[in-house]
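A.B. asks: Here you go, sequence then predicted model.
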Amino acid sequence: MGRRRKPPRRKFGAVRRLPSGRWQARYPGKDGTLRPAPTTFDTKPDAEIWLTQVEADQLRGDWIDPAAGAVDFQSFATRWIDERGLAATTDELYRRLLRLHLAPTFGALALNEIGPARIRTWRAERSKATGATTVAKSYRLLKAVMQTAADDDLIKRNPCRIKGAGQEHAAERPTAEVEEVFGLADAIGPRWRLMILLGAFASMRPEELAELRRKDVDQDRGSIWVTRAAPELTTGERVVGDPKSRAGRREIVLPEFLHLDVKRHLDWYAEKGPEGLVFVGERGAPLRRSTFGRKFRKARGQVGLPDDFRFYDLRHTGNTLAADTGAKLKDLMVRAGQSTERAQLIYQHSKRKHQQRIAHAMHRDVLRQRGSTAGQGGSRQTRATVRPLFADREVAEAQQEAADEKQA
């Protein structure tokens, strides 16, 4: 009778029975050291199946060392922000979102402890406590940080999987009419009048106006060059640097009605010399958000604009007017210093008068085409369908208008 053969020894990992009766699986990491599975198993085959799955993951390159994801979220997210080289305002925003909205929930957790269910719960709680825009921005930051953790093989997969959670659906911003813009410019006083007008009709951002210098204003060409910006942080620090994006560096051709205001402001209020700031306070100091903000809110109240109307909303007026000229989307983006089509579309508004203008243009075009078709005989179906819609007098007018345009 032959000897009983022992089962072949495992080539990957090891399985052993614990005093409790449960089975433990251990597997080698990249350093060759055996490490235990995160859980124990009811049976030996269950433990061996788990080891087979780990071995397959390592062979495919999909295996993630559980110890790698043990770093806490607060430390990793802070380092993530430090390494990005962000603009001052973006850096400040991210640190505020981390401090107020992410760290209280995730800060002390290890990266590999943050799962989809925990994120869904956090988002639901934040949605009750703060605005939808802030929640969307916080979620986008969380998703970006966790994606880097996945790219660095600290976690297997990004746990942020809520569709549309990072999209902002802000309410339609108020838009000032042209007369309201001029009323605001008059109410705020002569020193700050041009700032209001450039914010609206040149689509300039407040931080761009704060760093505008005499050398950037070309009165002969009737244009302004935007090359720098000076956003003011919540700490009051004035940070001088590049515009918001690469598209922010641009030449803005001014409408002619602004030329006199530009000349007067440069003569009366701007600092002297090519490097002189165009906008300074009564005591010659650079523009400060807090001081200007008080004057803006007071003037806003005098004109009757809503309390939530911001200086940035002046860009809506200018960009909508520019769009109404029939300018191409690319030209509108260049004028406003925007790098994406989506950003430009935010600033274009379709009011009833715009819809009426479209309807009237369609009306005139159909009249012209109908008149042209009637003159050529047209098809039986066209004559039968279109002819009853308009009086003969309107057709005659449309034909005459079409002839005049062709002659011109």
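C.D. replies: Done, it's in.

A.B. asks: alpha carbons only for contacts and neighbour counts from here, please
C.D. replies: Will do.

A.B. asks: which other residues reach the lengthiest strand in the chain?
C.D. replies: The strand spanning the most residues in the chain, taking DSSP state E as the definition, is strand 23-28. With C-alpha atoms under 8 Å, 6 or more residues apart in numbering as the test, strand 23-28 has contacts from 12-18, 33-37, 39-44, 47-48, 50-51, 54.

A.B. asks: Helices - which of these land there?
C.D. replies: Among those, the members falling in helices (DSSP state H) are K44, A47, E48, W50, L51, V54.

A.B. asks: try this one side by side with the last:
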Amino acid sequence: MANKDNHRHFGNIRKRESGRFQIRYPGPDGQMRSGTETYERKSDAERALSLIEAQMIKGEWIDPERSKVKLKDYAETWISQRPGLRPRTVDLYRWLLKKHIVPYLDGVAVGKLSTATVRQWRAELGKGVSVGMAAKAYRLLRAVLMTAAEDDRIIPRNPCRIRGAGDEQAQERPVLTVAQVYELADRVGRRPIGNVRKIKDRAYRLRFQRHGEMRTHPETFLTRTEAERALWKMSTDGRADSTQDRRYRAMVLLATFASLRWGEVSALRRMDVDLDECAVRIRVAFVERSAGGLVLGPPKSKAGRRTVGIPRSIVPILREHMETYVKDDPAALMFPGAKGGPIRRSGFNTRTRWVNVVAEMGLSGLHFHDLRHTGNMLAAESGAGLKDLMARMGHDNVRAAMIYQHAVRGADQTITDAINRQLEEPESDEEGGATGTLVPTG
């Protein structure tokens, strides 16, 4: 369509009742569109039309109608359509969107987001949450808007341009000594012998076993928690007898010295552990969803499918564990829960009193994943090359040939032998105690 004077070949300009000028032009799809702004002078409107025409010729034109989509709607679609996301990552992204992005930017159109708006949101977010959480939320928003700018082309550029906003410092995590690993493995299965009963006047009575004889604690407790805490303390101090559930001992040792993730070690089957070859094969992993579901899927990365050597020193412990707790079926879980099903992280923490045990050892805040860090450190001390270490740890930035090993040999056997030597000859400090170190995780 041309103007009345027939001087324009692209779009047209009309004068509104207000005296301002508005442009109309055909999009690449042939549909006519009206400009979102009006102009005081006709020459300004003509320049706007020329700019739009040039953008279309270069393939840089952004459809203003598409950019009106709300950030919340676009981000939700982005998460649902993003390929390759693990279930826990999907849960995290949806939680970050709901908790830290939508409350601040709800109702804002993607095309209306500016760097100033993002900067203000990031500053407000930083006042109420940790540095790490704020960085995660920013990285999610940046990734969403990068797709909007580069793939969907509904905005001219990504407004997330704040330097350092997505950075988070890796927290130093504890690395245990060999002696500490064995001590932890022994402690996690220890349970006191006794019970707590509610009596009148809303009090609780504690009974405990001492030298094989049941006794009653002379005091009563206001809550069950106080009574249970006292029972555990008595067991730790040797004033009450305890039992030893050794099913978790093997789990702690294998996870540490084979550098396994929680999802990997909890998903192991009898057929995955070859004690004659001193090797464990990682094929799948359990993923716990935020809603409570348990999903069996591939390991965290492509390199996660691998075969790892087992130090000979823990083979007898694993053999005893398999004979005692694992069914003869090749598909039987290597580390089943108390009722025979997959063991959940929360159940493991509760039954082992993980938080209390590590605190009693002077390792408050130790996570199960830190056992993997310990194993990685021991492997690194073997002197093996980076690629061989990455293959053992199950990291992605290695060649495809290192992703999965059918047999433990070569460099991996060197790593296994080096760890084994450290297990056979654990070091201690001058006073005879073992101390841990802190190293950053990346």
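C.D. replies: That came through fine. All figures in this text were calculated on a predicted structure; none of them were measured in a lab.

A.B. asks: what's the TM-score for these two chains?
C.D. replies: TM-score for the superposed chains, counting by TM-score structural alignment, normalised by the length of the first structure: 0.78, backed by 335 aligned residues with a C-alpha RMSD of 1.8 Å.

A.B. asks: Can you check which part of the second structure the longest strand of the first structure sits on?
C.D. replies: Strand 23-28 of the first structure corresponds to residues 21-26 of the second structure when matched by TM-score structural alignment.

A.B. asks: what's the matching residue for T325 of the first structure over in the second structure?
C.D. replies: So, by TM-score structural alignment, T325 of the first structure is matched to S382.

A.B. asks: returning to what we had before: make a ChimeraX selection of the buried ones in the contacts of strand 23-28 of the first structure.
C.D. replies: A single ChimeraX command is used to select the members of the contacts of strand 23-28 of the first structure judged buried by 16 or more other C-alpha atoms under 10 Å:
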select :13,14,15,37,40,41,44,47,48,50,51,54
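
A.B. asks: K300 of the second structure pairs with which position in the first structure?
C.D. replies: Using TM-score structural alignment, the partner of K300 of the second structure in the first structure is K244.

A.B. asks: Confirm its match sits in a strand?
C.D. replies: No. Using DSSP: H, G, I helix; E, B strand; the rest coil, the assignment for K244 of the first structure is coil, not a strand.

A.B. asks: Checking P64 of the second structure next. Helix, strand or coil?
C.D. replies: Of the three states, P64 of the second structure takes coil under three-state DSSP.

A.B. asks: who's in contact with it?
C.D. replies: Counted by C-alpha under 8 Å, 6+ apart, P64 of the second structure has contacts G111, I154.

A.B. asks: Tell me the counterpart of it in the first structure.
C.D. replies: By TM-score structural alignment, P64 of the second structure lines up with P66 in the first structure.

A.B. asks: Also Y204 of the second structure?
C.D. replies: In the first structure, no residue is paired with Y204 of the second structure according to TM-score structural alignment.

A.B. asks: which SSE is Y204 of the second structure in?
C.D. replies: In this assignment (DSSP states H and E), Y204 of the second structure forms part of strand 203-210.

A.B. asks: equivalent range in the first structure for whatever helix or strand comes next after that strand?
C.D. replies: Toward the C-terminus, strand 203-210 of the second structure is succeeded by strand 213-221 as the next helix or strand (DSSP H and E). Strand 213-221 of the second structure lines up with nothing in the first structure when matched by TM-score structural alignment.

A.B. asks: Tell me where the stretch 1-150 of the first structure has strands.
C.D. replies: Remark: strands assigned in the stretch 1-150 of the first structure by DSSP state E, counting those that start in this stretch are 14-17, 23-28, 34-36.

A.B. asks: would CSV of those strands with distance to P255 of the first structure be doable?
C.D. replies: Shown next, in CSV, are the strands of the stretch 1-150 of the first structure (distance: least, C-alpha to C-alpha, whole Å):
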stretch, distance to P255 of the first structure
strand 14-17, 79
strand 23-28, 72
strand 34-36, 72
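
A.B. asks: Aligned counterpart of E288 of the second structure in the first structure, please.
C.D. replies: By TM-score structural alignment, E288 of the second structure lines up with E232.

A.B. asks: Surely its match touches E207?
C.D. replies: Yes. Counting by C-alpha atoms under 8 Å, E232 of the first structure touches E207, with 7.5 Å between them.

A.B. asks: distance of G337 of the second structure from R344 of the second structure?
C.D. replies: Going from G337 of the second structure to R344 of the second structure by C-alpha to C-alpha, to the nearest Å gives 8 Å.

A.B. asks: ditto for E424 of the second structure
C.D. replies: In this view, E424 of the second structure and R344 of the second structure are 32 Å apart by C-alpha to C-alpha.

A.B. asks: So the two - more neighbours on which side?
C.D. replies: More neighbours surround R344 than the other of E424 of the second structure and R344, with 19 against 12 (other C-alpha atoms under 10 Å).
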